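Q: pasted the sequence and its predicted model underneath.
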Amino acid sequence: MQRQTRPLHSGWTLHCLGGPGARPGLPEAIAASVPGTVHTDLLAAGLIPDPYLDLNEITVDWVGHCDWRYDTRFNWQDDGADHVELVFAGVDTFAVISLNGIEIGQTANMNRTYRFDVRAHLRAGENHLSVTFQSAWKRGEVLASQYEPRPNNYPGPANLMRKMACNFGWDWGPTLVTAGLWQGLALESWSKARLARVRPEITLDGADGLVRLHADIDQAETALSLKVSVAGVTEVLPVSGGAGTAELRVKSPELWWPHHLGSQKLYPLTVELLAGEELIDSWHRDIGFRSIRLDTTPDDYGSAFTLVVNDAPVYVCGANWIPDDCFLPRVTPERYAERIEQARDANINLLRVWGGGIYETDAFYDACNRAGMLVWQDFLFACAAYPEEGDLPGEIEAEARDNIVRLMPHPSLVLWNGNNENIWGWFDWGWQDVLEGRTWGQGYYLDLLPRLVAELDPTRPYWAGSPYSGTMDIHPNDPNHGCTHLWDVWNDIGYEHYSDSVPRFCSEFGWQAPPTWATLTQSVHDNPLTPTSPGVWHHQKATIGNDKLLRGLKGHLPAPQTMDDWHFATQLNQARAIHFGVAHMRSHRPRNMGAIVWQLNDCWPVTSWAAIDGYGRKKPLWYALRDVYAPHLLTIQPRNDGLAVVAVNDRTLFWRGPVTIKRMRFDGTVLAEWTHWRLCADRLSAAELAIPADLATPGNKRDELLVATMHDSMAIHYFAEDIDLELPKAAAEFALERTGEARWSLTVQALSLIKDLCVFVDRLHPDASISDMLVTLLPGQVHEFTIECVGELSLSELTQSPVLRCANDLVQAASGAGN
């Protein structure tokens, strides 16, 4: 008999069992969805307001403090299977599971799969399945009484349990403490045997692809064999002692590459469990052949931190990934694919799945496999000290084993990371005095997790933390070793200080800005709408975040006087800050070999560091990333006492050609010009060219700029910040043409210097999008924008503030010349 799987996703009802603040008058039974959460069921029934709007997060806080029960009834007929198991892919989090009034098990970890043998408790005909959830807040109180206090950067008991940490709130996320069956569940029936665990180690051996497959098998006393197939190669081997192993060699397969370096060839890998000729279980995944290693070789600067894929050193143009919604079942495979495509379109080649969230569902990694998106996977520890006593170590080991084996077939996964900022916290955040010798997680990061990765997934590198220098003898945030976080810039000083150091690899740095105007006004209904009106303020979770937004403008842009100017100036400043930091780091390749900006996405509408806001709209930062992460980057950087043009080449062919540098007035007058006839950046490298001092020295720094061009790439350098520039009033000629049913072309011909031109089409139609932003035009230059918009557009609407904006506007308004 082949293993049979029957999903149990229908007919569920939800029941409130009470708790602090429980709302009176709730229906006795509420229709429930599985997969789902209590919040989304209540929202679908119209029993709570949308938590993402205005101050409703506070209004629905009671939901997380209540206990809840899910019930369903299903019919079952005995098919003679020896084993029938109830399998839960994801239970959030503390639940008692009962079948026909009999408790069959409990759960305490939302990050692992649970399997319960229910053969003896099923009955022919109707069966009643019940899952009763205890509030995570309530269980947190119990756990807090068991464990001595430990530091936690955020309120809540997340470090005492195995539940998504950001559920309890973060500096970009709301406190919406969920419960529910967040992934699917099923009855599995089998006899004789089943594949309990399949673990393929996939790598390269010279030019050949190599699959070392390990299978653990639950079985009765019966003769079994495994049939393993990939890329036209098949092996059949006997099973012995409940385990089977196979080694398959594929001659010269097509390799899987990150998207900027090659194609993403995937091969079906199939494992069949046979009893004689009878197929009794099977397993399959799409795999890719590639090698991966982490180069940490000591050198003149300290020690390297370089991902090497297929023996090619990869400069990581990355972004941190957080859960894409507070209510996880709403993140469908289609939504994953859309978000990852947005990342790829921004020239991002790696997503770091951050440790305060979840191990994403397979749909995320499948989409990354297809898109050629590398994945750095944190184990789930973030910004807190974690006990190493009680039930927690056992849960952590079970969770890690479960997810290492689940995720290891994915070629996109290239690094396991032990934690987010916890080693840094132990060094610098006063933990040692507070802990007084108590455990804080070091045993997980330096012992348990590396042992499990070495045992289960030896083909991939493990790193103990982000940040981490590679040893507890060197400060974890030492820029000369390992990976570094740069948060003093956003928190304390201006973004120009990104250039103060050259980290070997920067795995977190970021700058805040509000979401797009359409998202802001869709989620906040304050009247008047201001940076400090109640809803806008509530959707800013960072400590004194609005103050930091304004402080960050100082020295760069004028202080905004209106809501429209505040929105534009802070978004522009975010884009410039990250562009500046990344260009600096990339220009120092190979000393620096990676930048992972915080962050790609949001989980709800909020002022945050994201490039894509909580409703999936692109902020100006997204366009800045697309530019500064381009495989060919031309940038002008300070070097010694002068300036240099740097050509950064992340392609596999050399990039060479003439470089022309002009010093110009803002009115377009060329004051000096120089051409170097051949600048050559070898493949996967950077090349520098010193700019002659007379060319790099302005006569009037307020009214001059440098323009460097090489093929289709251009770099612009200003000799002062905008507040000190004599930016002219922007002038241009415009033309609008419909080019398709929902497509428009907007042509702009500059009559003056226009700096960082943006057209915010979402202010006219919330679903409209535009091809480019932050476009700088010299006098006489022309740029064509492509607009996707189902509704009607008019030239007059598109060319008026606050739809059409540029840096010139802000400077002119501050000087009084804009009126």
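A: Nice, I can see it. Numbers count the residues shown, from 1 in each chain.
Q: only C-alpha atoms for contact and neighbour calcs from this point on.
A: Will do.
Q: contacts only, for the residue most central in space within the chain.
A: The geometric centre of the chain, computed from its C-alpha atoms, lies nearest to residue 321 (Cα atoms, centre = their mean), at 1.1 Å. Residues near residue 321 by Cα atoms under 8 Å, 6 or more residues apart in numbering: 351-354, 599-601.
Q: likewise for residue 670?
A: 662-664.
Q: how about residue 334?
A: Neighbouring residues of residue 334 by Cα under 8 Å, 6+ apart: there are none.
Q: can you confirm it is in a helix?
A: Yes: remark: residue 334 belongs to a helix, assigned using DSSP: H, G, I helix; E, B strand; the rest coil.
Q: mind checking how far it is from residue 359?
A: 18 Å (Cα to Cα, to the nearest Å).
Q: same thing with residue 703?
A: 52 Å.
Q: please say which of these two ends up with more neighbours.
A: Ranked by neighbour count (other Cα atoms under 10 Å), residue 703 and residue 359 place residue 359 first, with 25 against 19.
Q: I'd say that one and residue 403 touch.
A: Yes: using Cα atoms under 8 Å, residue 359 is in contact with residue 403, at 7.3 Å.
Q: by neighbours, which of the contacts of residue 670 wins?
A: residue 663 leads the contacts of residue 670 on contacts (other Cα under 10 Å) with 26 neighbours.
Q: alright, now check it against this:
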Amino acid sequence: MNFFEQPLSTGWAFKDRDDDAPDAWMPVTAVPSTVQQDLIANRKLLEDPYIGLNELKAHWVNEKSWIYRTELKRPEIPIGTKVDLVFDGLDTFASVTLNGQNILTSSNMFIGHRVDVTKLLLESDGPHILEIEFDCAQLKAQEVRSKYPDHRWDGFNGDMARLAVRKAQYHWGWDWGPVIMTAGIWRDVRLEVYSARVAELWPQTQLEPNHKTATVTVTAEIDAAISGNYTASFCLSLRGEEIVRQNFSVKVSSSKSVEAKLQINNPELWWPHGYGSQPLYDMSVSVSGNAKELHKMSKKFGIRSAEVIQQPDKHGKSFFFRINGEDIFCGGSCWIPADNLLPSISQERYRKWIDLMVKGGQTMVRVWGGGIYEDKAFYEACDESGLLVWQDFMFACGNYPVWPEFLESIQQEVTYNVCRLRHHPSIVLYVGNNEDYQVQEQANLTYNYDDKDPESWLKTDFPARYIYEKLLPEAMAKLSPSTFYHPGSPWGDGKVTSDPTIGDIHQWNVWHGTQEKYQIFDTLGGRFNSEFGMEAFPHMATIEYFIENESEKFPQSQVMDFHNKADGHERRLATYLVENLRMATDLETYIYLTQVVQAETMMFGYRGWRRQWGNDRQCGGALLWQINDCWPTISWAIIDYFLRPKPAYYTVRRVMGPLAIGVRREHHDWSVVHARPPTTSKYEVWVASSGREVLHGTVELRFLSVASGQDLRPPSVYDVTITPNGTTNMVSDGIIDHLTQPEAHVLAARLWVDGHVVARDADWPQPFKYLDFSDRGLEVKAHNGTTPGQQILTISARRPVKCLVFEERENVHLSDSALDIMPGDEQTVTVSGFSESHSPLKYRYLGQ
């Protein structure tokens, strides 16, 4: 018999386990789902927890247990076949019965399950009742915690009982997300009928240093219902054209591994976007019996080499990525789950997120360790678009326990997910945890890096070290040996996690910590900056979604504060606003001002750290916290829940362009000198390139009066030979004498290559609150583009304009925003998806 699959997506009902009323059972629209989604769909038993204060009304769901039930239609089961019931994900404490018999007990959300139900289905004609009871994860976690009073339950965010449960940790609430404890069939469930099947397929690639040859070692696992002789056929193809095929005769009793080695001459290499194309080879394995194909599995993979370069140098020890022998500055973002109700994230929505990151010039995304091992659609989109993936294991901000059953569950989790993900060329790094070593430091837990005895680690008050420095690296060595493993983020060879000379760091002394001025962000970096951020409000349309009452539409309303989960956010936002900008109380202006601060903060960080990539790789990359939100909220995200980019998205994109110019005067801390102006200021000009070729260009530097828009002195013009994949320093010792040139002025730089302006930058006098931005003489003219739905905006100004931001509308896309406009330098923005019936896009700028 050929392989047959029967999805079990419909026909389900659910109820509160403790509700015995005759009408307790309610219909389920479809699975995958969560109990919250199903309650919302049933007679409004639950209001949308994302609106207003409704999260509080949904907390009762967190404390309940639930039962899901369906009646299976027994498939045809020919002699010599078996039937497996397959669960790709159960959330979280699940007990499964079929016809009243327990067939599965699970306590790990991250593990898939396969159960042979052939005998049970053949015992009777039916009905065959499948039930899944989901025990309350919140109460269960507290119960488990109480059994281990000697463990140090230390950590950040949420109830520390979460550490005892293998469930997405952000479900317990985080400093950007609500407390929504989901339960349910959160990934696909199905019946599979087969006589033999390909159970696993793993293509490993080995690329020769000269890139002329690649060896693909393919391992296939064959499962059979009955012992017999089978043929395993391996086929490698690219874009539908077969390259090589190998057949093997195998005798299978229950399962059998088969390995083939295939050689590819002159392989097409997979590159990060911006460095080359992303060809994906297709590896398929079919299993046949009696000359009949029984099952086939295919996986797409890329051929590339990926290294993390850690070598001693004058700055300490490097930490950067090298792909196919090419050093890559990894500018990008950290990713959290895109929803609290995970099944609601469609494949299309994943694609939109990845597309935004790629269009935003981002090279890497970090899948954060407090969420989930993402859906295959996420990684497939990264593969196809060339977005590198830094993959955390799912441990975050805590001191995890290590009793034997828990370690066994973790071992199964790692095996299941690494095997699921290891063929993706986008994944270039696995990391043991997020900030657990910081918990160790702050809680003063025992950590002696020189002690290399793993058994002794289990006896300390920081036993989780055993997971990160023994269990995980040993699993990686077996399951995906060619992928680099890093014990934690941040982490650097056992040094203090804030050490800027080694490993990666999370730099939170802007916003958190010492709340440094964002203008000096680049001086606070390390060898790889894997977290940093600044909060900003989302756009007005997003706020109007979660605020129902007009009376709540002001910056400090209760609902507004409720949708900002960050501790002390009022003080921190106020500090950065009041230090830099003239304050406002109307909501739309306040929203805009927070966005200006975020955009400037991200620009200062990225611009300086990309410069430090330089030619000696002082900084290997920067991943901002965070790209996205899991609900409509106020957070560090630079794109909100509804995929609306904030201004910071555009400032990051410009700084991360293939060519970027930077101009900066030295920081003058007005708060320390009590607003006394400087007498002189040093300034610097440089060009950053990610290209592979030497380019020749021209740099123009203007000194423009903020008040009049006039050039205060003739522009400086420099011919520049641009260093490939590095930094070209143009001016490092420029001096501005404020006694002879006291007028506040902008340093405006442009880079010309082949007669075109390819990059701009502007350095403004700080702080903005001292500047008069009235009467800018801004003009925005709209013209029809060359394609339907396209509009071209031409923008000019008589005086310098700061942070011109255009309205974000659904399905309308901007080529640029958050612009600085200088007199005599007209800029254009292309708007796509614009209809003639649309009203003109609104916009605003600083001081408007």
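A: Great, that's in hand. Nothing here was measured: the structure is a model prediction, and the numbers come from that model.
Q: TM value for the aligned chains?
A: TM-score for the superposed chains, counting by TM-score structural alignment, normalised by the length of structure 1: 0.92, backed by 793 aligned residues with a Cα RMSD of 2.4 Å.
Q: for the closest residue to residue 90 of structure 1 other than its chain neighbours, what are its contacts?
A: Leaving aside its chain neighbours, residue 90 of structure 1 sits nearest to residue 183 (4.6 Å; criterion: Cα to Cα, 6 or more residues apart in numbering). Residues near residue 183 of structure 1 by Cα under 8 Å, 6+ apart: 34-36, 88-91, 329.
Q: check those residues and tell me the two furthest apart.
A: Using Cα to Cα, the contacts of residue 183 of structure 1 span at most 14.4 Å, a distance reached by 88 and 329.
Q: so how far is residue 164 of structure 2 from residue 143 of structure 2?
A: As judged by Cα to Cα, residue 143 of structure 2 and residue 164 of structure 2 stand 9 Å apart.
Q: of those two, who's got more company?
A: In this view residue 143 of structure 2 and residue 164 are compared by other Cα under 10 Å, and residue 164 has more residues nearby, 21 against 13.
Q: what sits against the more buried one?
A: Residue 164 of structure 2 neighbours (Cα under 8 Å, 6+ apart): 141, 144-145, 400-401.
Q: and residue 836 of structure 2, by the same measure?
A: Neighbouring residues of residue 836 of structure 2 by Cα under 8 Å, 6+ apart: residue 789.
Q: how does it look with 6 Å?
A: By Cα atoms under 6 Å, 6 or more residues apart in numbering, residue 836 of structure 2 lies in contact with nothing.
Q: then residue 194 of structure 1?
A: 217-218, 281.
Q: isn't residue 485 of structure 1 up against residue 510?
A: No: here residue 485 of structure 1 lies out of contact with residue 510, judged by Cα atoms under 6 Å, at a distance of 9.5 Å.
Q: for the stretch 301-450 of structure 1, what spans make up the helices?
A: Here the stretch 301-450 of structure 1 has its helices, by DSSP state H, counting those that start in this stretch, at 333-345, 362-371, 392-407, 422-428, 431-435, 442-443, 449-456.
Q: out of those helices, which comes closest to residue 114 of structure 1?
A: Smallest distance to residue 114 of structure 1 across these (Cα to Cα): 10.0 Å, for helix 392-407.
Q: that older thread, which residue in structure 2 aligns with the residue nearest to the centre of structure 1?
A: Applying TM-score structural alignment, one finds that residue 321 of structure 1 aligns to residue 335 in structure 2.
Q: what distance do you get for that match to residue 374 of structure 2?
A: For residue 335 of structure 2 relative to residue 374 of structure 2 (Cα to Cα), the value is 10 Å.
Q: ditto for residue 563 of structure 2
A: Distance check for residue 563 of structure 2 against residue 374 of structure 2: by Cα to Cα, it reads 25 Å.
Q: try residue 713 of structure 2
A: Noted for residue 713 of structure 2: a distance of 55 Å to residue 374 of structure 2, by Cα to Cα.
Q: and these two? Which one has more around it.
A: residue 374 (17 against 11).
Q: got the contact list for that one?
A: By Cα under 6 Å, 6+ apart, residue 374 of structure 2 has no neighbours at all.
Q: still on that earlier bit, tell me how many other residues crowd the residue nearest to the match of residue 321 of structure 1 when sequence neighbours are not counted.
A: In space, residue 335 of structure 2 comes closest to residue 367 once its chain neighbours are excluded; the distance is 5.0 Å by Cα to Cα, 6+ apart. The number of residues packed around residue 367 of structure 2, counting by other Cα under 10 Å, is 23.
Q: so of the contacts of residue 183 of structure 1, which ones are in strands?
A: Among the contacts of residue 183 of structure 1, the ones falling in strands (DSSP state E) are residue 88.
Q: with neighbour count and distance to residue 265 of structure 1 added, can I get the contacts of residue 183 of structure 1 in a markdown table?
A: Formatted as a markdown table, these follow (neighbours: other Cα atoms under 10 Å; distance: Cα to Cα, whole Å):
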| residue | neighbour count | distance to residue 265 of structure 1 |
| --- | --- | --- |
| 34 | 20 | 34 |
| 35 | 20 | 32 |
| 36 | 22 | 34 |
| 88 | 20 | 32 |
| 89 | 18 | 29 |
| 90 | 21 | 30 |
| 91 | 27 | 34 |
| 329 | 19 | 29 |
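Q: which one of the contacts of residue 183 of structure 1 is nearest residue 493 of structure 1?
A: Compare each of the contacts of residue 183 of structure 1 with residue 493 of structure 1 using Cα to Cα and the shortest gap goes to residue 329, at 39.0 Å.
Q: now that closest one: how far from residue 784 of structure 1?
A: Counting by Cα to Cα, the gap from residue 329 of structure 1 to residue 784 of structure 1 is 40 Å.
Q: residue 319 of structure 1 too?
A: Residue 319 of structure 1 is 28 Å from residue 784 of structure 1, by Cα to Cα.
Q: so the two - more neighbours on which side?
A: residue 319 (27 against 15).
Q: can you show me the helices along the stretch 551-700 of structure 1?
A: Going by DSSP H, counting those that start in this stretch, the stretch 551-700 of structure 1 shows helices at 563-587, 620-628, 693-696.
Q: what about the aligned residue in structure 1 for residue 661 of structure 2, neighbour count?
A: Using TM-score structural alignment, the equivalent of residue 661 of structure 2 in structure 1 is residue 634. Counted by other Cα under 10 Å, the residues lying close to residue 634 of structure 1 total 28.
Q: one more: residue 250 of structure 2?
A: Neighbouring residues of residue 250 of structure 2 were enumerated by other Cα under 10 Å; the total is 16.
Q: name the element it belongs to?
A: Per DSSP states H and E: residue 250 of structure 2 is located in strand 241-252.
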